[in-house]
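>>> coordinates for the following, if possible.
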Amino acid sequence: MKKNLPNLFFEKRLWKENFIVVGVDEVGRGALAGPITVGAVCFEPTSSLEAMKRLEKIGINDSKKIAPKKRIVLAKIIKQIALAYDTISLSNFEINRLGLVKVNEKAVRQVVAKIEKKLNIGQKLYLLTDAFSIKYIKRVGLKNQKAIIHGDCVSLSIAAASIIAKVERDSLMIKMNQRYSYYQWFKNKGYGTKNHIEAIKKYGPSRFHRNLFLRKIIEGN
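All right, here's what the predicted structure looks like:
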């Protein structure tokens, strides 16, 4: 039985209406440490068949369902095929100061602005997102957004955004692990695994941890 993989159903409908379609997704939302990273990918209608064949052959899907090595391969292909792509990472310092929701919204606005600058075209943008909508995005607004539940399993553009964001954030966490190896960020990527929580209780939080996220862990120590 063939697995249902992300496709271009929504993108094709919007291309017919002359929209430039941008898939957006974030990773690191539930982590205890490190940044939140938002990816954005825009595919060209004329390259859609080629994109589908190359990405489907490897098995593009929600980044969480793909092995790390396969994600890296897919990320390279996505960057070769995409009309435009980019990522934005905002630190735990901003999350501690502003809160996760506001930082996520800020990151989405920034990455969409970067994509728009790269495209440098007059057509309207339409965002496909993974079950969230963002207010106050210039030239987009809420009208030209579609929040798709489990979007990274449904839309090829969202899945691609998820993958490049995941690869970028994983790379950042591996670099941060060099200084704080006892948290095993190279392995858990800042998420609340048993070993990570035990290390926080033993060594205390680092400057890269999200303070609000640790309150229950520290209080329960």
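>>> for the rest of this, base every contact and every neighbour count on C-alpha atoms.
Noted.
>>> name the SS class of the residue sitting nearest the centre point of the chain, please.
Closest residue to the average C-alpha location of the chain: residue 26 at 3.0 Å, with CA atoms, centre = their mean. Residue 26 falls in the strand class when you classify it by DSSP: H, G, I helix; E, B strand; the rest coil.
>>> ok, it touching residue 39?
Yes - with contact defined as CA atoms under 8 Å, residue 26 reaches residue 39; the gap is 6.2 Å.
>>> shared neighbours, those two?
Common contacts of residue 26 and residue 39, defined by CA atoms under 8 Å, 6 or more residues apart in numbering, comprise 161, 162, 165.
>>> what sits against the residue lying closest to residue 78 once chain neighbours are set aside?
Of all residues not flanking residue 78 in the chain, residue 160 sits nearest, at 6.6 Å (CA to CA, 6 or more residues apart in numbering). For residue 160, the contacting residues are 23, 40, 41, 60, 75, 78, 152, by CA under 8 Å, 6+ apart.
>>> could you do residue 174 as well?
185, 186, 187, 189.
>>> got it, and residue 102?
For residue 102, no contacting residues are found, by CA under 8 Å, 6+ apart.
>>> which helix or strand lies directly C-terminal to the helix or strand it falls within?
Under the criterion of DSSP states H and E, residue 102 resides in helix 100-119. Scanning forward in sequence from helix 100-119 by DSSP H and E, the next helix or strand is strand 125-129.
>>> show me what secondary structure element comes after that following strand.
Tracing the chain C-terminally past strand 125-129 and defining elements by DSSP H and E, one meets strand 145-147 next.
>>> please give me the structure for this one as well, since I'd like to look at both together:
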Amino acid sequence: MKFLCGIDEAGRGPLAGPLVVAGVILKKDILGLNDSKKLSEKKREKLFDEIKESSKYHIVFKSAKEIDDFGISFCLKSSILEIMQNLQEFSDSFLMDGNTNFGIKNLQKEIKADAKYTCVSAASILAKVSRDRFMDKISSNYPNYNFDKHKGYGTKAHIEAIKEFGRSDIHRVTFKLKALGETEFGNQTLLSF
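Got it, this is the predicted structure:
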């Protein structure tokens, strides 16, 4: 018997750090699963280990450089395809949180699936915790930016740090900021922070 595989991402919109996409097939019920954004950090951390022990899963990281080189949509699509390939032995049904399936055959999509389906909630948690841990780990290598505080998202403090120190090698240079007087051109993303 094959089970539904839930897929979700963390890090689509930050100014720095990777995109992380996770796919999860739960082998047993886990209490307390929900969209990772609705859970406390402590709760996510506790569920993270429980999910890994109770599932088949695959987690994909795409670096800021890959996002700059290929675009966020390509990175999302290639991550999803990698997950589907790695978990196809255990699932023939895949569900992505969101409003697009990136033209991928056999990939269902549903808005707010991360709050409705436990396997997508679990994927949301694996992606979020994996990304947060990565940003915490590298934070000491980039002391000017305090990545452990904002995880690379466009907070006021982070934008002020970019104004003062410029972008680091893990910043997404194609994500342009109105706050820095940058304008959109080509395949770049303009962010209104």
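>>> give me the TM-score for this pair.
Superposed pair, TM-score by TM-score structural alignment, normalised by the length of structure 2: 0.87. Supporting alignment: 181 aligned residues with a CA RMSD of 1.6 Å.
>>> endpoints of stretch 28-41 of structure 2, how far apart?
End-to-end span of stretch 28-41 of structure 2 (CA to CA, to the nearest Å): 23 Å.
>>> just stretch 54-66 of structure 1 next, same as before
With CA to CA applied, stretch 54-66 of structure 1 spans 16 Å between its terminal residues.
>>> which outside residues touch that stretch?
5-6, 70-71, 74, 77-78, 152-153, 156, 159-160, 162-163, 166.
>>> same thing but 6 Å
Contacts to stretch 54-66 of structure 1, defined as CA atoms under 6 Å, 6 or more residues apart in numbering, come from residues 152, 153, 159, 162, 163.
>>> and the last one, what pairs with it in structure 2?
So the one you mean is residue 163 of structure 1. Under the alignment (TM-score structural alignment), residue 163 of structure 1 pairs with residue 125 of structure 2.
>>> apart from its neighbours in sequence, what residue is nearest that match?
residue 36 is the one closest to residue 125 of structure 2 (CA to CA, 6+ apart), at 5.0 Å.
>>> repeat that for residue 165 of structure 1.
residue 39 (4.6 Å).
>>> with residue 136 of structure 1 as the reference, measure out to the residue nearest to residue 78 of structure 1.
Distance from residue 160 of structure 1 to residue 136 of structure 1, by CA to CA: 24 Å.
>>> do residue 190 of structure 1 as well
Residue 190 of structure 1 sits 30 Å away from residue 136 of structure 1, taking CA to CA as the criterion.
>>> higher neighbour count, the two?
Neighbours of residue 190 of structure 1 and residue 136, each counted by other CA atoms under 10 Å, are more numerous for residue 190; the result is 27 against 10.
>>> number of nearby residues for the counterpart of residue 93 of structure 1 in structure 2?
Using TM-score structural alignment, the equivalent of residue 93 of structure 1 in structure 2 is residue 65. Neighbour count of residue 65 of structure 2, defined by other CA under 10 Å: 18.
>>> got it, and residue 156 of structure 2?
Neighbours of residue 156 of structure 2 under the rule other CA under 10 Å: 12.
>>> would you list the contacts of residue 160 of structure 1 in JSON lines and tack on distance to residue 146 of structure 1, secondary structure and neighbour count?
Output for these, formatted as JSON lines (distance: CA to CA, whole Å; DSSP: H, G, I helix; E, B strand; the rest coil; neighbours: other CA atoms under 10 Å):
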{"residue": "23", "distance to residue 146 of structure 1": "10", "secondary structure": "strand", "neighbour count": "29"}
{"residue": "40", "distance to residue 146 of structure 1": "14", "secondary structure": "strand", "neighbour count": "31"}
{"residue": "41", "distance to residue 146 of structure 1": "15", "secondary structure": "strand", "neighbour count": "33"}
{"residue": "60", "distance to residue 146 of structure 1": "21", "secondary structure": "coil", "neighbour count": "26"}
{"residue": "75", "distance to residue 146 of structure 1": "24", "secondary structure": "helix", "neighbour count": "23"}
{"residue": "78", "distance to residue 146 of structure 1": "22", "secondary structure": "helix", "neighbour count": "25"}
{"residue": "152", "distance to residue 146 of structure 1": "13", "secondary structure": "helix", "neighbour count": "30"}
